[in-house]
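Q: Just need the structure, nothing else, for what follows:
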Amino acid sequence: MALKKDLKQKMISEIDGNKNYISVEIELQYQPDLIHLLREEINYIGQRFYYKSKDYKLEMCGIGYLLEARYSHLEHDEIYEYWQNIKEQLNTMVFHEDKHHLKFFGGFQFSEHSLTNEWKDFGMSHFVLPKFMITKENGRCYLTYTDHSHKFDIDNIEEILNIVESKAQARTVSEPKMVANKDIQSEEWKALVTKVVALMNESVALQKVVLARRRKIEFQDNVDVEDALQRSLDSNEASYLLLFESGKSQFISQTPEQLCQIENGKLYTNAIAGTIARTEDESENNILKDELLNDSKNQFEHRYVVDSIIHDIQSFTKQLEYDKKPTILTNKHLYHLYTKIQADLLSENVLEIVNQLHPTPALGGFPKVEAIKFIEHEEFGTRGFYGSPLGYIDLENNGEFIVSIRSMLVKGKTATLYSGCGIVKDSNAISEFEETDLKFKPMLKALGVM
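A: This is a model prediction of the structure:
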């Protein structure tokens, strides 16, 4: 589809090339299929991202990376300053009645302990500015095109419009042929659980630690990440859904957990810790929910997370509000204990807040420093983006970051799945292993193998 002649002329007349970058945005009068768009944009594989919020109010994808801020260390302040500098060099124009929706997307790996070979395609700190971006928000849809001023070409908008407007062909998602499915160091992981439980019963220095484990699945053909995203969407989970690509690596997370949201000077976050399996029998589920709400181990674990978050945000917030008792968060396969927390912010640097909050005890442990030390020295493998903060910052320094649990790293024909659970002094290695098995389910279903 071509741009309307009068709109094209208006764009050309208003474009100002006195800054290094130009970003133009138009509103679309329809709701395109973003998974279809990703499937069609094969020339940009390795330079794409996708993000859907838990409440479905925001869905977006980025095609092509105009700029990448990539560091070999955790550089929260440097990433934030990089974005502020880019904004000063950016001429933004909107040809509709709403705000400009450009976003700086990315995240930080779990810790700096090691950057092993499987994560080499991603930086320890890694954010991208998309060349093309489609944003579906609150029932409206926008196309954003951003480029260097000397390369900016209105015709590029028409090219992406042709792809956006092409109809997705009816296709049958075929079952992938799996050739291997193996837990990585499962017996060693159980032994590590037993070890840390013994340490906790000998000393109060470490009161909770989250231990992650992995499962490797190999297929006859390359993993189709668009099919994986579509299966995740079709599951109707009350979860965020995210894809982040770099080089030959593709990271996917379908997580219920938000780290934080910053909006107009307010911080919104939550504590999710304490888990029990959900069944298909609603009367039994009611019993399970009561059991979770009254279980001392889960309540103990949840209270740690709440207290830690409140401690971490007190220095840069005021007017702190939170529920004194947890409620139940319902997902397709699990129930979680949930506490909503909000406060007024004293800082506008969303990445400073991300740094303070990560990792919560739900992904690290308590006390935080001791738990992270144990994880870095004792856990098998590198977490990479598992359990890490991923999300975006917008032009007004608002943003949202998720905690990327229920996740996998895809490389060609191989998918490495990640899950973890909180270990406290009365944990049992077999029970915790079974809990992590449950937490593999979203990615197994996304891959089409269950």
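
Q: contacts and neighbour counts: CA atoms only from here.
A: Noted.

Q: The helix or strand hosting Glu432 packs against which elements?
A: Glu432 is part of helix 429-447 when elements are defined by DSSP states H and E. With contacts taken as 3 or more CA pairs under 8 Å, 6 or more residues apart in numbering; DSSP states H and E, helix 429-447 sits against helix 186-202, helix 225-234, strand 249-255, strand 414-423.

Q: Which among those is found nearest to Gln261?
A: Of all the helices and strands packed on helix 429-447, strand 249-255 sits nearest to Gln261, with 15.0 Å by CA to CA.

Q: Let's see this one next, to set against the first:
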Amino acid sequence: MLSDPIQAWSEAAFPRTLLWDDAGVAVAEGVAWDASASGPGRGLRLARALGRLEGSRGSLPWVMGALAFEDAGPAASPWGAVPGARLWLPSRLRIQREEVELDQIEGELRSPAKVAPVAWTHPPHGFKDLVEDAAGLIREGAFRKVVVARAVDHHLPADHRDDVALARLKANAGTGACVYAQDLPDGALFLGATPELLLAARGSVVETHALAGTCAASDDEEIDLARVGALVASTKERKEHGLVVEHLVAGLRPRCRPFAVEASPHPRRCGSLIHLETRIAAELTDPDYLDVIAALHPTPATCGLPAAAAASWLARHERLRRGLYCGALGWIGPASCRAVVPLRGALLSADRTLARVFAGCGVVETSDQQLEYEETELKLALVRRSLRVGHG
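A: Coordinates of the predicted model:
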């Protein structure tokens, strides 16, 4: 059905969504129904809207979902009219995975009118100073961890093609990454290749993972073994990782029967990077996937801990609207769900002349501002190479 996912996405009607990982692929096109919500309680309002849709149809259809990092509504930024959270029923949705083969058609495809894109501005915010400020506040007890992000704007080459960039992302990202692409209302495109799974569910069985702690990978096995040894031995990296595990377990525990957490993290290679990963599996007492996503997002891998305090501080000091970067993107069906955290991504302007590339780093009390900056450069490099911009 989907022998060439990128071609299928390229030929789909606007707006389009692509999610492609080792387990399968989903391509959505058009909009037959949608609901959006912003501000506190956005997840609850979407759950109610989804319930009304299910009631009007007699059963729950397969829907797509996107959650922005910020719960606030649209603001003057390159993200344009992206709301805090959105569910939509595509005019056509094709999903091909081990457990499902779906071709859902919901009516005539149509292309919404595009609006003029917002002018791009990204005021310099002294990234290294922000890292140092965050580390100082953690030492004072204000937080336990904060994830600070930065964005770099690049001019795209004149011969840029979205499909070619997606193919490069797939080739560069390594095993286990999910290549994603999401059209925005004004014609801009958010695309990338993320290693981070937020939630995978089949019936009541759910899986997630903690992915935190980073070092560069090489082509030399001995060098990589030494780097992994240093990563595993690092008190800073292990603490950063452990906080993510703690958060995920706390979010799942009241919603699950006994679940399994790996005893210790293992290294996972993701293209040119190596991360620490801990896998978690559980069985839900009530398979309410939206509720679980709301409980897990944002994780300390993308925001901080405590999440509310970290998000509030970032909103005041980061001076960067993350939009769908560090949010959630995925699909929900009658008895299954899959959502990823869109990392290693870039926002391409509607006219495909500019690319804003995003990266972040986890800050704890012992973080070094130069090392954290270098980590963001490693993460930016994957996307830069795939888009042929900058010095990636």
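
Q: could you redo the helices and strands packed on helix 429-447 of the first structure as JSON lines and give each row mean neighbour count?
A: Output for these, formatted as JSON lines (neighbours: other CA atoms under 10 Å):
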{"stretch": "helix 186-202", "mean neighbour count": "16"}
{"stretch": "helix 225-234", "mean neighbour count": "18"}
{"stretch": "strand 249-255", "mean neighbour count": "25"}
{"stretch": "strand 414-423", "mean neighbour count": "24"}
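
Q: list the contacts for the aligned partner of Val354 of the first structure in the second structure?
A: Counting by TM-score structural alignment, Val354 of the first structure lines up with Ile293 in the second structure. In this structure, Ile293 of the second structure makes contact with Leu198, Leu199, judged by CA atoms under 8 Å, 6 or more residues apart in numbering.

Q: For Leu363 of the first structure, which of the helices and strands packed on helix 429-447 of the first structure is the nearest?
A: strand 414-423 (7.6 Å).

Q: Now do the helices in the first structure.
A: Ranges of helices within the first structure are 5-14, 34-40, 76-88, 155-165, 186-202, 225-234, 282-294, 296-313, 350-357, 368-378, 429-447, based on DSSP state H.

Q: Adding distance to Ala69 of the first structure, write these out as a markdown table.
A: As requested, these are exported to a markdown table (distance: least, CA to CA, whole Å):
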| stretch | distance to Ala69 of the first structure |
| --- | --- |
| helix 5-14 | 29 |
| helix 34-40 | 22 |
| helix 76-88 | 7 |
| helix 155-165 | 24 |
| helix 186-202 | 35 |
| helix 225-234 | 24 |
| helix 282-294 | 43 |
| helix 296-313 | 26 |
| helix 350-357 | 14 |
| helix 368-378 | 25 |
| helix 429-447 | 28 |
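
Q: Asn117 of the first structure: which of those helices is closest?
A: That would be helix 368-378 among the helices of the first structure, by CA to CA, at 16.5 Å.

Q: that older thread, so which of the helices of the first structure comes closest to Glu400 of the first structure?
A: The closest of those to Glu400 of the first structure is helix 350-357. By CA to CA, the value is 8.6 Å.

Q: Counting neighbours, which bits of that closest one end up buried?
A: By neighbour count on 16 or more other CA atoms under 10 Å, the buried set for helix 350-357 of the first structure is Val350, Leu351, Ile353, Val354, Asn355, Leu357.

Q: so what's the last one up against?
A: This means Leu357 of the first structure. Shown in contact with Leu357 of the first structure (CA under 8 Å, 6+ apart): Leu259, Ile309, Asp312, Ile313.

Q: Give the burial count for Ala23 of the second structure, as a bare number.
A: Under the neighbour criterion other CA atoms under 10 Å, Ala23 of the second structure is assigned a count of 11.

Q: So what does it match up with in the first structure?
A: Match for Ala23 of the second structure (TM-score structural alignment): Lys57.

Q: likewise His247 of the second structure?
A: Match for His247 of the second structure (TM-score structural alignment): Ser308.

Q: now Ala339 of the second structure
A: Aligned partner of Ala339 of the second structure by TM-score structural alignment: Phe401.

Q: contacting residues around the closest residue to that match other than its chain neighbours?
A: Closest residue to Phe401 of the first structure apart from its sequence neighbours, by CA to CA, 6 or more residues apart in numbering: Gly391 at 4.2 Å. Applying CA under 8 Å, 6+ apart to Gly391 of the first structure gives the contacts Phe105, Gly106, Gly107, Gly399, Glu400, Phe401, Ile402.

Q: Which positions within stretch 243-250 of the first structure qualify as buried?
A: Neighbour counts over stretch 243-250 of the first structure (16+ other CA under 10 Å) mark Leu243, Phe244, Glu245, Ser246, Ser249, Gln250 as buried.

Q: wait, stretch 48-56 of the second structure
A: Residues of stretch 48-56 of the second structure classed as buried by neighbour count (16+ other CA under 10 Å): Ala49, Leu50, Leu53.

Q: tell me the average deviation of it from the first structure after fitting.
A: Here the mean offset of stretch 48-56 of the second structure against the first structure after fitting is 3.0 Å, by mean CA distance after the TM-score superposition for the first structure.

Q: need the contact list for Trp62 of the second structure.
A: So Trp62 of the second structure contacts Leu89, Leu93, Gln104, Trp331, Ile332, Gly333, Pro334 (CA under 8 Å, 6+ apart).

Q: In TSV: these, plus neighbour count and distance to Leu225 of the second structure.
A: Shown next, in TSV, are the contacts of Trp62 of the second structure (neighbours: other CA atoms under 10 Å; distance: CA to CA, whole Å):
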residue	neighbour count	distance to Leu225 of the second structure
Leu89	25	46
Leu93	22	43
Gln104	17	46
Trp331	23	37
Ile332	20	39
Gly333	16	41
Pro334	13	43
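
Q: quick one, what contacts the nearest residue to Val244 of the second structure once chain neighbours are set aside?
A: Counting by CA to CA, 6+ apart, Val244 of the second structure lies nearest to Pro300, which is 5.1 Å off, once chain neighbours are set aside. Counting by CA under 8 Å, 6+ apart, Pro300 of the second structure touches Lys145, Val146, Val147, Leu243, Val244, His247, Ala307.

Q: Great, nothing more from me.
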